[in-house]
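In: build me a model:
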Amino acid sequence: MLLVLSEEHKEHLGFLPQVQSSVVSEFGRIAMEFLRKGTNPKIYEGAARKLNVTSEAIQHGVEGLIYLLTESSKLMISEIDFQDSILVLGFSEELNTLLLQLYLDNRKEIRSILSELAPKLPSYHSLEWRLDVQLASRSLRQQIKPVVTVKLHLNQNGSQTTKILQTDPATLLHLIQQLEQALGEMKTNHCRRIVRNIK
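Out: So this is what the prediction gives:
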């Protein structure tokens, strides 16, 4: 699976061939430091003074490198696919090798950082439902108002929580149709190929 870079990211990474390989290695170290601890504008300013360029150019170069490393790690791109992905940037063989080594050295740590940043979503445990129908009232004798009440039991961080949802049958039927359509979409060859590449 190849990583597709936008023109903006290509432009940001276009700064890397203008500097020496030792500076690119330093940018990689800064990128990893930013992923661990967050950004520090002082580092941009210091590097900009040393290289005699604007701090924005340094910032864009480091952010482009962060994007390249995080997206590649998130998709678990193989070595060959990573090389093919950065081939479109037109970098020298030495720079491509340096970026590949940077990716291989840090992808496990980047994945662990990204997993810590991912939200901890609740998972399904069980479901109870009830259909309430008001057959008649003194003010509106002919109107029927059905309501479906759903009690959803969820597991989140080892504890159970309960959510109560109410809807009318028409909205519930529409929701069921949309979910069935999504499940049907998962059976297409395109979705199977995407899921296979994600794993």
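
In: contacts and neighbour counts: CA atoms only from here.
Out: Noted.

In: pick out the residue nearest the middle of the protein.
Out: What sits nearest the mean C-alpha location of the chain, by Cα atoms, centre = their mean, is Lys74, with 7.4 Å.

In: and the strand or helix carrying that one, which residues are buried?
Out: In this structure, Lys74 sits in helix 55-75 according to DSSP states H and E. For helix 55-75, a neighbour-count test (16 or more other Cα atoms under 10 Å) marks 55, 57-74 as buried.

In: just stretch 6-21 next, same as before
Out: His9, Lys10, His12, Leu13, Gly14, Phe15, Leu16.

In: ok, the fourth one to Leu5 distance?
Out: With distances taken as Cα to Cα, to the nearest Å, Leu13 is found 10 Å from Leu5.

In: and this one, please, so the two structures can be compared:
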Amino acid sequence: MILFLSELQKEHLSLLHRHSAQVLVDFCKLTLDYLNNGSNHKKNNIAAEKLDISVTCVQDLIHALAYLITEGCKHNLSESNFKSSLGIAGFSPEQQQVLVKLYNSKKSELSTALYQLQNKDPSYQDFLWRFEIQLASRNSQEEIRPMVTLNFIIATPKRVGQSEEDNNSIVSNKNDCMSPICVNSSIHDAKATSQCQNIINHMLLQCDLPNLLHLTNKLEEALKESKSQHVRKVQRSL
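Out: Predicted coordinates for the structure are as follows:
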């Protein structure tokens, strides 16, 4: 896969084509600082004064570089594909080496942060079970059947940049599937999203032994299917 930038993004990046690789290195540092901590007006003003350009041009350039790096991480581009994308964007071989080095060094970190920003689906955390059986009853004439109580512990990521009260209100409204996810522009907030910041829900399920056996068989079939050649081809294509 190759990334194709818009003409406006290419225009913003064209400023780097007229300067040395060291200027690109400096802008890579500004871009990483922007991704981690948000816009830094003081550093942007210093860069604008050094290059004798407007602060708006500096900001547009940083945004274009950030888009280039994050899109590469989002699509998990190989080094060769990312380098080809840089060539199409107009970067020289020397500048390509600088950006590829940056991409390889930050790819894992940025991919994890982007996943945390985008991930909003519940995920499995733990599982508890209890075997229950009624030993005796004077009122019931039916056959005593053992039951199994299952407790699935599910974690739903909090929406980055919102308070816990906002997140709780979103989880309680299960029918509201159209609520847009709200995130801060800073990846620093995504890095702070850890397991302790998840919303924990308990899904209780009670079933008898025949149904439990049926559920076990279906899960084993799904696990076997997930290892099939067809599913692996789909995973590779995604």
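
In: which strands and helices sit next to the helix holding Lys74 of the first structure?
Out: helix 7-13, helix 21-37, helix 41-51, helix 93-117 (3 or more Cα pairs under 8 Å, 6 or more residues apart in numbering; DSSP states H and E).

In: Glu180 of the first structure is nearest to which of the ones you listed?
Out: helix 93-117 (29.5 Å; Cα to Cα).

In: after superposition, how close is the closest one to the second structure?
Out: When the second structure is overlaid, helix 93-117 of the first structure sits 1.4 Å from its aligned residues on average, using mean Cα distance after the TM-score superposition for the first structure.

In: tilt between that helix and helix 55-75?
Out: 70 degrees (axes from the mean of the first three to the mean of the last three Cα atoms, to 10 degrees).

In: give me the contacts around helix 93-117 of the first structure.
Out: 17, 21, 25, 28, 32, 35-36, 69-70, 72-74, 79, 82-83, 86-87 (Cα atoms under 8 Å, 6 or more residues apart in numbering).

In: from the rest of the structure, what touches stretch 2-12 of the second structure?
Out: Contacts for stretch 2-12 of the second structure (Cα under 8 Å, 6+ apart): 57, 60-61, 64, 68, 71-72, 77, 81-82, 84-85, 88-90.

In: cool, and stretch 226-238 of the second structure?
Out: Stretch 226-238 of the second structure is contacted by residues Glu225 when judged by Cα under 8 Å, 6+ apart.

In: ditto for stretch 62-74 of the first structure
Out: 3, 9-10, 12-13, 27-28, 30-32, 35, 82, 103, 107-108, 110-111, 114.

In: filter the residues you listed down to just the buried residues.
Out: 3, 9-10, 12-13, 27-28, 30-32, 35, 82, 103, 107, 110-111.

In: coming back round to it: His188 of the second structure: which of the contacts of stretch 2-12 of the second structure is nearest?
Out: The closest of those, once distances to His188 of the second structure are taken by Cα to Cα, is Glu71, at 17.5 Å.

In: identify the residue of the first structure aligned to the closest one.
Out: In the first structure, Glu71 of the second structure lines up with Glu71, judged by TM-score structural alignment.

In: now do the buried residues in the host helix or strand of Gly184 of the first structure.
Out: Applying DSSP H and E as the criterion places Gly184 of the first structure in helix 169-185. Neighbour counts over helix 169-185 of the first structure (16+ other Cα under 10 Å) mark no residue as buried.

In: neighbours around Asp132 of the first structure, how many?
Out: By other Cα atoms under 10 Å, the residues close to Asp132 of the first structure number 12.

In: also Leu102 of the first structure?
Out: 18.

In: same question for Arg193 of the first structure.
Out: Neighbours around Arg193 of the first structure, by other Cα under 10 Å: 11.

In: same thing with Lys224 of the second structure?
Out: If you count neighbours by other Cα under 10 Å, Lys224 of the second structure ends up with 10.

In: do the same with Leu213 of the second structure
Out: 12.

In: which of the three states applies to it?
Out: helix (DSSP: H, G, I helix; E, B strand; the rest coil).

In: what's the match for it in the first structure?
Out: So, by TM-score structural alignment, Leu213 of the second structure is left unmatched.

In: quick one: contacts for Leu213 of the second structure?
Out: Counted by Cα under 8 Å, 6+ apart, Leu213 of the second structure has zero contacts.

In: how far away is it from Leu150 of the second structure?
Out: On the measure of Cα to Cα, Leu213 of the second structure and Leu150 of the second structure end up 13 Å apart.

In: ok, Ala64 of the second structure next?
Out: From Ala64 of the second structure to Leu150 of the second structure the distance is 50 Å (Cα to Cα).

In: now do His75 of the second structure against Ile187 of the second structure, distance only.
Out: 17 Å.

In: go on, Asn167 of the second structure?
Out: Look at Asn167 of the second structure and Ile187 of the second structure: by Cα to Cα, they are 19 Å apart.
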